[in-house]
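# Build me a structure from this.
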Amino acid sequence: MPLALYVLALAVFAQGTSEFMLSGLLPDLARDLGVSVSAAGALTSAFAAGMIVGAPLMAIAGMRWPRRWALTAFLAVFVLAHVAGAVTADFGVLLVTRVLAAVANAGFLAVGLAAAVAMVPQDAKGRATSVLLGGVTLACVAGVPGGAVLGQAFGWRATFWAVAVACLPALYAVLRGVPSAQEEDVADGAAAGGVLAEARVLGEKRVVVVLVLAALVNAATFCAFTYLAPLVTEVAGLAAGWVPAVLALFGLGSFAGVSVAGRLSDTRPAPLLAWGGIALLAGWALLAATAGSPVAAVLLALVQGALAFAVGSALIARALYAASGAPSLGGSFATAALNVGAAAGPALGGLALAAGLGYRSPAWVGAVLVAAAMVIGVLARKTLFAGIGDQSSDLQAR
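Okay, the predicted model is just below:
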């Protein structure tokens, strides 16, 4: 894999830390700015909304830019938004900075996915995607717990400053490491095709099916992950000190899942999605049923992290293969699909909790969402896996 891919993954790591870090900072932040914790929770929703809207809009806006400069601009805006958030004493201003940061993050990830698959051979899109998404999983393992510790020690503003500083090496590396000649070629091709031509590709049935499946699987992941802490403490009976360790285990599993799925997404996507989906469905149901056992809860956090991100990254790779005729906008719609799931999943889990179904219910909701994805996948399997046999034969011939 090209070194530039790891440069992009470094930037994704810093941005992923920002996306998830508020879960451990809300009480301190709410006290400091004089708002309720529930009001402070709107910062998370604002970020998700910015990601959903920002991915396609920023990809369209940047279609005529060389990718190196588009990535640099998005990352610079992301840094400035965090600096502004770190110094403000006004909750409304902080809310605006979260939206701006999310839009910039969405633009970076969308263009980054397009740049990543353009740097590698046509049969290596899964591996390229796994490297990039590895930055998100590492944020879960190291960035988010580290941000929580930093926030507890020095206040929530210190975490915002830390994210901004962490982006600076990535900003320099993007300027130095992303190949400009290739970007110019791809950008010119995208401009020639135009937005409407790429939009027609994205409206094809196969692309739509894959994006819906990605949204459902990610909704299941974030539904269960968002409420993993109360499941661990209130159902499994573990002390609160275990929560960071369990979250880190989930992150370690997700990194392993993305890494293993990278190659399989290119060579054996159909078995990976079929068997991985079945295992993922069974795992969420098993977690809900056995969460009263501390050992089961801890082990399944690791296993489900691996399965969720293996299946999720495979679906993103499948979307990029299906949308190969939309090199500029394909990554943006994949990004938007992921964030639709990231926003919808916790909301559905919250509804289950509000209905009095208990802390096991988000895991059950996750199982239902994966089951829905499996049903759609089976009904549309001919469309979903069209061309995979030819692709696998070509790989074996090589």
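# Please make it C-alpha for all contacts and neighbour counts, starting now.
Fine.
# quick one: what helix or strand has Gly135 in it?
Gly135 is part of helix 125-138 when elements are defined by DSSP states H and E.
# any residues touching that helix, and which ones?
Helix 125-138 is contacted from outside by 1, 5-6, 8-14, 16-17, 112-113, 116-117, 120, 251-252, 254-255, 258-259, 261-266, 313-314, 316-318, 320-321, using Cα atoms under 8 Å, 6 or more residues apart in numbering.
# Give me the angle between the helix or strand following it and helix 125-138.
Next helix or strand after helix 125-138 toward the C-terminus (DSSP H and E): helix 144-154. Going by axes from the mean of the first three to the mean of the last three Cα atoms, to 10 degrees, helix 144-154 is angled at 20 degrees with respect to helix 125-138.
# what distance separates helix 144-154 from the centre of its chain?
Counting by Cα atoms, centre = their mean, to the nearest Å, helix 144-154 is centred 21 Å from the centre of its parent chain.
# got the buried residues for it?
Using 16 or more other Cα atoms under 10 Å as the test for burial, helix 144-154 gives 144-151.
# ok, back up a step: just the buried ones from the contacts of helix 125-138?
The buried subset of the contacts of helix 125-138 - by 16+ other Cα under 10 Å - is 5-6, 8-14, 16-17, 112-113, 116-117, 251-252, 254-255, 258-259, 261-266, 313-314, 316-318, 320-321.
# Remind me which helix or strand the closest residue to Ala110 other than its chain neighbours belongs to.
Spatially, and ignoring its direct neighbours in sequence, Ala110 is nearest to Ser332 (4.2 Å; Cα to Cα, 6 or more residues apart in numbering). Per DSSP H and E: Ser332 is located in helix 330-354.
# circling back to that earlier point, next, check the contacts of helix 125-138 against the helices and list the overlap.
5-6, 8-14, 16-17, 112-113, 116-117, 251-252, 254-255, 258-259, 261-266, 313-314, 316-318, 320-321 (DSSP state H).
# Quick check: the gap between Met21 and Leu231.
19 Å (Cα to Cα, to the nearest Å).
# let me fix that: Val103
From Val103 to Leu231 the distance is 32 Å (Cα to Cα).
# which residues does the residue nearest to Ala110 contact?
Contacts of Ser332 by Cα under 8 Å, 6+ apart are 55-56, 59, 106-107, 109-111.
# is it possible to export those residues to TSV including distance to Ser328?
As requested, the contacts of Ser332 are exported to TSV (distance: Cα to Cα, whole Å):
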residue	distance to Ser328
Ala55	11
Pro56	9
Ala59	7
Ala106	13
Gly107	11
Leu109	12
Ala110	8
Val111	7
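# Weed out the non-buried ones from those residues.
Looks like these have 55-56, 59, 106-107, 109-111 buried, using 16+ other Cα under 10 Å.
# and for comparison, fold this next one:
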Amino acid sequence: MISKKFLPLTLGGLGIGITEFVMMGLLPDISKDLAVTIPQAGYLISAYALGVVIGAPLLVGIAGKYPPKKILFALMLLFTAFNAFSAFAPTFNILFIARLLSGLPHGAFFGVGSVVASKIAEKGKAAQAVSLMFAGLTVANIIGVPLGTFIGHNFSWRFSFAIVVFVGLITLWCLKAWLPALPASENRNLKKELSFFTQQKAWIIIFMISIGTGGLFSWYSYISPLMTTVAGFSENTVTYILMLAGMGMMVGNFFGGYLADKFSPSKSTLSLLIAMVITLIIVHYVTFNPILALVMTFITGAVAFSLAAPIQMLMINAAKGSEMIAASVSQASFNIGNALGAFFGGIPIVYGYDYTSPASVGAAMAFLGALFALWLILKNIALKKYCLNVSKA
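Next comes the predicted model:
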């Protein structure tokens, strides 16, 4: 049972998850209604991701001097308004702009929300608290996205965005009623906060997220043709397969939070990236078997999404004094991973390889991410040894 104080963050994650992922299922409906091709409609996915990358550091940088509760309320208000704008967009170009604007509050909400969750959590359970916020994304994949896709197919894609607006309005009420009020950062210095990104460790984490999590999206972007053309499932079952992946993500999300609290975010991240490498290699070789394909869909979703909380805590712990802006940048990095995974995963398909090949590309990306995680751990060990030697001297 989710505590009332965390529920606003979970609901915010639910709304954000629906609007981000439902677009994949609505492309045919939008292309038909607005008289564009499906590839052109696909630019709406890129527009949202671009909005996340732009808005994450920008909005936190602007609003960081205010109390976190006010920041989150303002971000959710923008999110709700821009999704309402999407629902009423009369042309493709206006919808493109609406999707870009809808993405702006995404990374900032998760960035600020992660810091808030870690501060109001019980001692030793910060990562598990962060996982409660990301649980909204997993619920979106299990319930929200299939429901939004069904409504879009059978009624209108505009009603799918109306669902997001409804969730946004409920989130606004819950934020005001139940989220604890934390004080604003005293003597905030934006220049000092941004100086975190002059450090090598900041960029190691950013590259680790952007490349390593790209392994998830290389697989997930092509899961529909993988399961239909390789595993032999009908197109009518894809929605249920995506729900199975979403259930795996939900289980993995909470496991990742527990793991990061039990051990450490850096060690958990390295272990889970290595697990993702192994999992995606198995996917490549067993998907021809329908039963094994379903089992690996659940496991891969679980392993991949278990990274969410550890990575977010890793960035927060590394950025003392710059937690909010650093956590928001990690969300922007996730979306870069989304774009990179889909792009690199599609390259072997263009050259005639089958739909198991994106899983192999994903394994390679996860392996590179694991190398960055190992580099960060070794760097921290070297720093501790240096400090120990200096103190002895």
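# And the TM-score between them?
A TM-score of 0.92 describes the superposed chains when it is computed by TM-score structural alignment, normalised by the length of the second structure; 383 aligned residues with a Cα RMSD of 2.0 Å.
# quick one: which of the buried residues of helix 144-154 of the first structure is nearest to Pro362 of the first structure?
Val144 (21.4 Å; Cα to Cα).
# Just list the residues touching that closest one, thanks.
Counting by Cα under 8 Å, 6+ apart, Val144 of the first structure has contacts 17-18, 20-21.
# For Arg68 of the first structure, see how far away it is.
27 Å.
# follow-up on the earlier one: which of the buried ones among the contacts of Ser332 of the first structure sits closest to Thr97 of the first structure?
Looking across these and measuring by Cα to Cα, the closest to Thr97 of the first structure is Ala106, at 14.0 Å.
# Wait, the closest one touches Phe47, no?
No. Using Cα atoms under 8 Å, Ala106 of the first structure is not in contact with Phe47, being 9.8 Å away.
# picking that back up, could I get the contacts of Ser332 of the first structure as CSV with secondary structure?
Output for the contacts of Ser332 of the first structure, formatted as CSV (DSSP: H, G, I helix; E, B strand; the rest coil):
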residue, secondary structure
Ala55, helix
Pro56, helix
Ala59, helix
Ala106, helix
Gly107, helix
Leu109, helix
Ala110, helix
Val111, helix
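# Can you find the partner of Val378 of the first structure in the second structure?
Counting by TM-score structural alignment, Val378 of the first structure lines up with Leu374 in the second structure.
# Without its sequence neighbours, what residue ends up closest to its match?
The nearest residue in space to Leu374 of the second structure (Cα to Cα, 6+ apart) is Leu270, at 6.5 Å.
# how many other residues sit next to the one you found?
Counted by other Cα atoms under 10 Å, the residues lying close to Leu270 of the second structure total 26.
# dump the residue contacts of it.
Each residue near Leu270 of the second structure by Cα under 8 Å, 6+ apart is listed here: 370, 373-374.
# cool, and Ile325 of the second structure?
Taking Cα under 8 Å, 6+ apart, one finds 56-57, 60-61, 108, 111-112, 193-194 in contact with Ile325 of the second structure.
# at 10 Å instead, please
Listed by Cα atoms under 10 Å, 6 or more residues apart in numbering, the contact partners of Ile325 of the second structure are 56-61, 64, 107-108, 111-112, 115, 190, 193-194, 196, 315-316, 319.
# which one in the first structure is aligned with it?
Checking TM-score structural alignment: Ile325 of the second structure goes with Leu329.
# Please tell me how far that match sits from Ala114 of the first structure.
8 Å.
# wait, Leu10 of the first structure sits on Val163?
No. The pair Leu10 of the first structure / Val163 is not scored as a contact, 11.8 Å apart, by Cα atoms under 10 Å.
# hang on, the earlier thing: what sits in contact with each of Ala106 and Phe47 of the first structure?
Shared contacts of Ala106 of the first structure and Phe47, counting by Cα under 10 Å, 6+ apart, come down to 100, 339.
# which of the residues in the longest helix seen in the second structure are buried?
Under DSSP H, the helix in the second structure containing the largest number of residues is helix 357-392. In terms of neighbour count (16+ other Cα under 10 Å), helix 357-392 of the second structure has its buried residues at 357-377.
# rewinding a little: what touches both of Leu329 and Ala114 of the first structure?
Joint contacts of Leu329 of the first structure and Ala114 (Cα under 10 Å, 6+ apart) are 59, 320.
# and Met365 of the second structure, what pairs with it in the first structure?
Per TM-score structural alignment, Met365 of the second structure is aligned with Leu369.
# Pull up the gap between its match and Phe225 of the first structure, please.
For Leu369 of the first structure relative to Phe225 of the first structure (Cα to Cα), the value is 14 Å.
# Would you mind grabbing the residues shared as contacts by these two?
219, 345, 363.
# quick one on the thing from earlier: tell me the helices and strands packed up against the longest helix of the second structure.
If you count contacts as 3 or more Cα pairs under 10 Å, 6 or more residues apart in numbering; DSSP states H and E, helix 357-392 of the second structure packs onto helix 200-212, helix 214-220, helix 265-286, helix 323-350.
# Any chance of those in a markdown table with distance to Arg158 of the second structure as columns?
As requested, those are arranged in a markdown table below (distance: least, Cα to Cα, whole Å):
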| stretch | distance to Arg158 of the second structure |
| --- | --- |
| helix 200-212 | 31 |
| helix 214-220 | 25 |
| helix 265-286 | 36 |
| helix 323-350 | 24 |
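# winner for burial among these?
Stretch with highest mean neighbour count among these: helix 214-220 (a mean of 29; mean count of other Cα atoms under 10 Å).
# which residues of the first structure does it align to?
Using TM-score structural alignment, helix 214-220 of the second structure pairs with 219-225 in the first structure.
# Using the aligned residues only, give the average distance of that stretch to the second structure.
Comparison of stretch 219-225 of the first structure with the second structure after fitting gives an average deviation of 0.8 Å (mean Cα distance after the TM-score superposition for the first structure).
# repeat for stretch 127-135 of the first structure
Averaged out, stretch 127-135 of the first structure is 1.2 Å away (mean Cα distance after the TM-score superposition for the first structure).
# just how off-centre is the helix or strand containing Lys176 of the second structure within its chain?
Here Lys176 of the second structure, judged by DSSP H and E, is contained in helix 157-178. Taking Cα atoms, centre = their mean, one finds the center of helix 157-178 of the second structure at 19 Å from the center of the full chain.
# Does anything pack onto it? Which helices or strands?
Short answer (3+ Cα pairs under 10 Å, 6+ apart): helix 157-178 of the second structure packs on helix 7-33, helix 68-88, helix 145-154.
# which secondary structure elements does the second one contact?
Translated: helix 68-88 of the second structure. Using 3+ Cα pairs under 10 Å, 6+ apart, helix 68-88 of the second structure is in contact with helix 7-33, helix 43-63, helix 92-120, helix 157-178.
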